[in-house]
Structure formats: C-alpha cells, structure tokens
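*Asks:* The following comprises the amino acid sequence and a computationally predicted model.
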Amino acid sequence: MEINEKMMELVAALRRSNLHIATCESLTAGLFAAHVASIAHASQVLKGGIIAYQNEVKEQIVGVPAALIKQHGVVSSACVKAMAKAVKERFRCEIGISFSGNAGPDCLEGKPVGCVYMGIALHEECFAYELQLKGSRNAIREQCVRIGCEEVLKLIKRAA
C-alpha cells in the first residue's frame, strides 16, 4: 500500500477516534506532516508540527534537555521520546510523533546511515522504535513516514 493510501486511513482513523496529532521532525524535516496535510480533512486532526533539524532547536524550542542530548545523543530512543512527549504537550493533543536519525551520507554519533528512531506519545504512554533502513536519503525519509503512519494506526486500533 502506498503512503497516500496509508495516510488516508490514518486521517480517517484519527477522525473516527476524535484524536489529534502533532509532529516533531528532525531527519524527516516536516515530511510526515506534509503527507498528513495532503489528505482531505487533515485540518480536523493535524494540530501542527515543529521541524527540529538542529540540536539547538530540539533544546530551545522543543524543550529536550541538553543533558539528555549530551548523554544519549539525538539519534536515540531517549531523544525521540522526549520530542514526542513535548510536541504532544505543546500542541495540546492526544498524539505526538517524532523522528530523529541518520539519513546519510556519513556516520552520525557513531550510528550508521539508516539508523532512525521514532517516538510516539499517545495519551499517557510513550513508545520508541529503532529502525535500520536502507536506501538514499529521501528513501529513508519516505520509509520513516510510511512506518510512522503504520505504527500510529496500530496504536489507535489497540487503544480503541
């Protein structure tokens, strides 16, 4: 199933469940939010997003503690969980999703190209996913969006 079909399913599921989502995106640089926004009725479920590409934005705008970044790095489960929780709270919604990782071309924080972390905060729970993806920078980013969409759908169905 292609990304747009999955996004249509996600927007419909969010609407049915009366849930709202916000994004905090590093390596995806707003791609997840853009895909959601491409679907009719997205304005009923997408609260907004933050592109936190650089560490200072993660710290100063999102509110990820500098000590957390220093200890775990930005390519980590701890960082994406903090990002997902923060964006959910900042936008006052039920779901926050975040992405941080290495789309290449070089090793980052000792992590290989394709090492990606995704965080999803849903109500009071928060989950981190470690992914090892392959392909070009844009292929890795697109895979993040598809997997993020799939995982949010699973969590919504589980919570229903």
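*Replies:* Yep, it's here.
*Asks:* contacts, neighbours, all on C-alpha from now
*Replies:* Fine.
*Asks:* Show the residue spans covered by the helices in the protein.
*Replies:* Assigned helices in the chain, in chain order: 3-17, 31-37, 55-57, 66-72, 77-90, 137-159 (criterion: DSSP state H).
*Asks:* Use this one as the comparison:
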Amino acid sequence: MSGPPDPDPAVAEVVTGLVEHGLTLATAESLTAGLIAATLVTVPGASAAVRGGLITYATDLKARLAGVDPALLDRVGPVDAEVAKQMAQGAARVCGADLGLACTGVAGPDPQDGKPVGLVHLALAHADGTEHAAHRFSGDRAAIRAATTAAGIALLAEHLRSRGAPGPGTGRGPVRQ
C-alpha cells in the first residue's frame, strides 16, 4: 500500500512560511466549505500554524459564527468584499489566530442575489489590516471551488513573501480590529 500523495509544493511552502514566521491561521469559508483548511492540513506539521476554521455556508452563520454585521448582510448579501473582510477578521478573532483567511462567492450553477456564477471575494486579515481580492472564475462548481482554494493559498503566499525572511519572534500577535 502506498501512502497519501505529497502535498502540493505551493501549499507546503505556505505552511512552512507560516511556521517559520511564527504565525497562526484560521479560515472562514463559505463556497469552499472547508476545502482551504483541508488543503492546508495535508502538509505534515500544519498543526503548528493552522488553528482551525469556520464553515459559514449559510448566510446567518456568517453573522453568528464569524461576527459579520447582520445589517451589512441585509444590505449587500453574503457575496461582497466587506462581508469577506469581516469574515476574515472574525475567523482570526474566534480562533485566536494571527491571520484570518475568508472566502465567499457563487459556485453556481445559478446566480445568487444578482451576483454572477464565479464571482468570489477573498480576504486576509492580519495585524496591519485586511486585504481583499475579487475574482471571476469559470467552470462548474468543482472548478470554481478549486480555483477559489488556489487563490486563497496564493493570497497567503503573497502576504508571507511581503513579510520578508522570517526570524525569531516575527509573529506580530492576533489581528487587531
């Protein structure tokens, strides 16, 4: 019997970067339903960096679990840049992590609340603020979810590269509001 396949090198690089920088991560995932966190923990030693995650597939859970402002959800719906930002901040806060990564979007097959299939908002909350990236992916549900996962990993990698070489005590503490 052979063991599980080796983790994707890009994913392994992100997990290694988190560990080397002394950072912890939490996720809040809607359309991916935990796929980002599941992908990260394929890397041996991920438990040193990945604190946990929230699956906020239902709109009300974005407010109840991730702390998204219910008035914002009523006004703009669940697929929005500010919703993604609040989800990321909430994931970090609830899980006691340095970083919060969130995604919300429309995997299809139909548009949602006037938002087109493939529209995805990602956000990364960290001590210096919250970054946002919007994407428009194509394909079926599985392809959109996979592309969202890859984009989330890429957003983390970009953030880690921007921090420079790790050193002792480079973790900067939990996300500030």
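*Replies:* Perfect, I can see it now. Remember, it's a predicted structure, so these values are computed and weren't measured experimentally.
*Asks:* re earlier: deepest of the helices of structure 1, which one?
*Replies:* Mean neighbours per residue, mean count of other Cα atoms under 10 Å, is largest over these for helix 77-90, with a mean of 25.
*Asks:* which residues make contact with that one from outside it?
*Replies:* 21-24, 49-50, 58, 62-64, 68-69, 72-74, 94-100, 117-121, 126-130 (Cα atoms under 8 Å, 6 or more residues apart in numbering).
*Asks:* at 6 Å what do you get?
*Replies:* The contact list for helix 77-90 of structure 1 (Cα atoms under 6 Å, 6 or more residues apart in numbering) reads 64, 95-98, 117-121, 128.
*Asks:* Out of those, which is nearest to Cys149 of structure 1?
*Replies:* Distance to Cys149 of structure 1, by Cα to Cα, is smallest for Ile97 among the contacts of helix 77-90 of structure 1, at 9.5 Å.
*Asks:* Now check the closest one against structure 2: what is it aligned to?
*Replies:* Under the alignment (TM-score structural alignment), Ile97 of structure 1 pairs with Leu101 in structure 2.
*Asks:* ok, now Lys134 of structure 1?
*Replies:* Lys134 of structure 1 maps onto Ser138 in structure 2, by TM-score structural alignment.
*Asks:* Could you measure from that match over to His126 of structure 2?
*Replies:* According to Cα to Cα, to the nearest Å, Ser138 of structure 2 and His126 of structure 2 sit 29 Å apart.
*Asks:* Equivalent analysis for Leu54 of structure 2, please.
*Replies:* From Leu54 of structure 2 over to His126 of structure 2 (counting by Cα to Cα), the distance is 17 Å.
*Asks:* same question, Met87 of structure 2
*Replies:* The gap separating Met87 of structure 2 from His126 of structure 2 is 12 Å, by Cα to Cα.
*Asks:* quick one on the thing from earlier: can you list the helices of structure 1 in CSV and add distance to Cys107 of structure 1?
*Replies:* Converted to CSV, the helices of structure 1 look like this (distance: least, Cα to Cα, whole Å):
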stretch, distance to Cys107 of structure 1
helix 3-17, 28
helix 31-37, 22
helix 55-57, 17
helix 66-72, 16
helix 77-90, 17
helix 137-159, 13
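*Asks:* Select, out of those, the one closest to Asp106 of structure 1.
*Replies:* The closest of the helices of structure 1 to Asp106 of structure 1 is helix 137-159. By Cα to Cα, the value is 10.9 Å.
*Asks:* what's the average distance of that closest one to structure 2?
*Replies:* Here the mean offset of helix 137-159 of structure 1 against structure 2 after fitting is 0.9 Å, by mean Cα distance after the TM-score superposition for structure 1.
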